[in-house]
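Student: give me a 3D structure for the following:
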Amino acid sequence: MEESMVLRMKRLRPGAEPPQRQTAGSAGFDLKACMEEPVTLKPGDRSTFCTGWAVEIPEGCVGLVFCRSGLGAKHGVSLPNCVGVIDSDYRGELQVPLVNLSREPYTVAPGERIAQLVVAPVCLPVVEEVEELTQTARGEGGFGSTGK
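Tutor: You can find the predicted model right below:
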């Protein structure tokens, strides 16, 4: 990847806090909830949270939105779709769906870090239909076929 790659961002809502990497080694930019009042997710509830930002993912890359590990491990709050995909041609607001998988209510506060955005290169191969695929030692072995 180029050192000079730029992630262009447009503020869409007043008070929206910019996504940031928390340390020099952080792979992702923390996304924060942009809202006026706290929102409580009861067990099993889902809600979508605005971030107040639109981004321009560099061409040849994809934006991947992941759950923050602390929310998932400590509170049982996760993304219902596991990983969000932000295509390089999308220009709308970044929004984060959250689901409360725990047995306790969880309140999302304005400005709270709710997810992380990782920008990664994407491979775009040409699709070719074939009669046979190259043979491998694993072959068609599926779930659990490589060991315990």
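Student: contacts, neighbours, all on C-alpha from now
Tutor: Will do.
Student: can you give me the helices in the chain?
Tutor: 69-75 (DSSP state H).
Student: and the strands in it?
Tutor: 8-11, 29-32, 39-41, 46-56, 61-67, 77-78, 83-86, 93-100, 106-108, 113-121 (DSSP state E).
Student: same for the first one, what does it pack against?
Tutor: When you say that, I think you mean strand 8-11. For strand 8-11, the helices and strands in contact under the criterion 3 or more CA pairs under 8 Å, 6 or more residues apart in numbering; DSSP states H and E are strand 46-56.
Student: contact partners for the residue nearest to the spatial centre of the chain?
Tutor: Centroid-nearest residue in the chain, with CA atoms, centre = their mean: residue 65, separated by 0.8 Å. Residue 65 makes contacts with 83, 84, 85, 86, 96, 115, 116, 117, 118, as judged by CA atoms under 8 Å, 6 or more residues apart in numbering.
Student: JSON lines for the strands of the chain, including distance to residue 127?
Tutor: JSON lines is the format used below for those (distance: least, CA to CA, whole Å):
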{"stretch": "strand 8-11", "distance to residue 127": "31"}
{"stretch": "strand 29-32", "distance to residue 127": "32"}
{"stretch": "strand 39-41", "distance to residue 127": "42"}
{"stretch": "strand 46-56", "distance to residue 127": "27"}
{"stretch": "strand 61-67", "distance to residue 127": "19"}
{"stretch": "strand 77-78", "distance to residue 127": "33"}
{"stretch": "strand 83-86", "distance to residue 127": "21"}
{"stretch": "strand 93-100", "distance to residue 127": "30"}
{"stretch": "strand 106-108", "distance to residue 127": "43"}
{"stretch": "strand 113-121", "distance to residue 127": "19"}
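Student: one more, for comparison:
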Amino acid sequence: MKVRIKTSHQKDITYKTEGACAFDFRSSEDITFAPKEWKLIETGTVVETPKGYMLMIAPRSSTFKNYGLMMVNSVGIIDQDYSGDNDTIKFAYINMRDESVEIKAGERIGQGMFVKIEKPEIEIVTSMNNADRGGFGTTGNE
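Tutor: Purely as a prediction, here's the structure:
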């Protein structure tokens, strides 16, 4: 996999332990969130996702605990062809606290994980020919 790092705040992209399945991204700039404000945090990093994979980005487990920030779209799906020289990875966060939050350049603000994908053929039909299940907590209810 190729990685282009366009900032001095992201030294490398590595799995930090043998058992790690994700790698960290760092903020490329100082950024302040007002209460309940959302912003994009720029990483200054471009990732060329290997063929047959997608890059999934998500918050680190400590992001909400330390900063009160939640990713506005829960996870990010980065397509394989988003890898131009200026296609940097960005994280969309909202400040859930009642006070301002500051992120310093170089702070770890999210993580990335490669997920193998399959692309089955899509067929449009008029009926699924299956029983309706209900969804949203109905499994196991009589």
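Student: picking that back up, how about the residue nearest to the centre of the first structure, what's its match in the second structure?
Tutor: By TM-score structural alignment, residue 65 of the first structure lines up with residue 57 in the second structure.
Student: ditto for residue 50 of the first structure
Tutor: With TM-score structural alignment as the criterion, residue 50 of the first structure lines up with residue 42 in the second structure.
Student: also residue 117 of the first structure?
Tutor: Residue 117 of the first structure maps onto residue 112 in the second structure, by TM-score structural alignment.
Student: relative to residue 53 of the second structure, how far out is that match?
Tutor: Distance from residue 112 of the second structure to residue 53 of the second structure, counting by CA to CA, to the nearest Å: 12 Å.
Student: kindly report the same for residue 31 of the second structure.
Tutor: From residue 31 of the second structure across to residue 53 of the second structure, the span is 31 Å (CA to CA).
Student: which residues touch the aligned partner of residue 69 of the second structure in the first structure?
Tutor: Aligned by TM-score structural alignment, residue 69 of the second structure pairs with residue 77 of the first structure. Going by CA under 8 Å, 6+ apart, residue 77 of the first structure touches 71, 98, 99, 100, 101, 102, 106.
Student: I'd like those residues written out as a markdown table, with distance to residue 133 of the first structure added.
Tutor: Formatted as a markdown table, the contacts of residue 77 of the first structure follow (distance: CA to CA, whole Å):
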| residue | distance to residue 133 of the first structure |
| --- | --- |
| 71 | 42 |
| 98 | 39 |
| 99 | 39 |
| 100 | 42 |
| 101 | 40 |
| 102 | 43 |
| 106 | 48 |
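Student: mind checking how far the residue nearest to residue 74 of the second structure when sequence neighbours are not counted is from residue 2 of the second structure?
Tutor: Excluding its sequence neighbours, the residue lying closest to residue 74 of the second structure (CA to CA, 6 or more residues apart in numbering) is residue 58, at 6.9 Å. As judged by CA to CA, residue 58 of the second structure and residue 2 of the second structure stand 20 Å apart.
Student: now residue 141 of the second structure
Tutor: 49 Å.
Student: neighbour count winner among the two?
Tutor: Between residue 141 of the second structure and residue 2, counting by other CA atoms under 10 Å, residue 2 is the more crowded of the two (10 against 5).
Student: could I get the contacting residues of the nearest residue to that one once chain neighbours are set aside?
Tutor: Leaving aside its sequence neighbours, residue 2 of the second structure sits nearest to residue 48 (CA to CA, 6+ apart; 5.2 Å). Residue 48 of the second structure is in contact with 1, 2, 3, 80, 81, 82, 83, counting by CA under 8 Å, 6+ apart.
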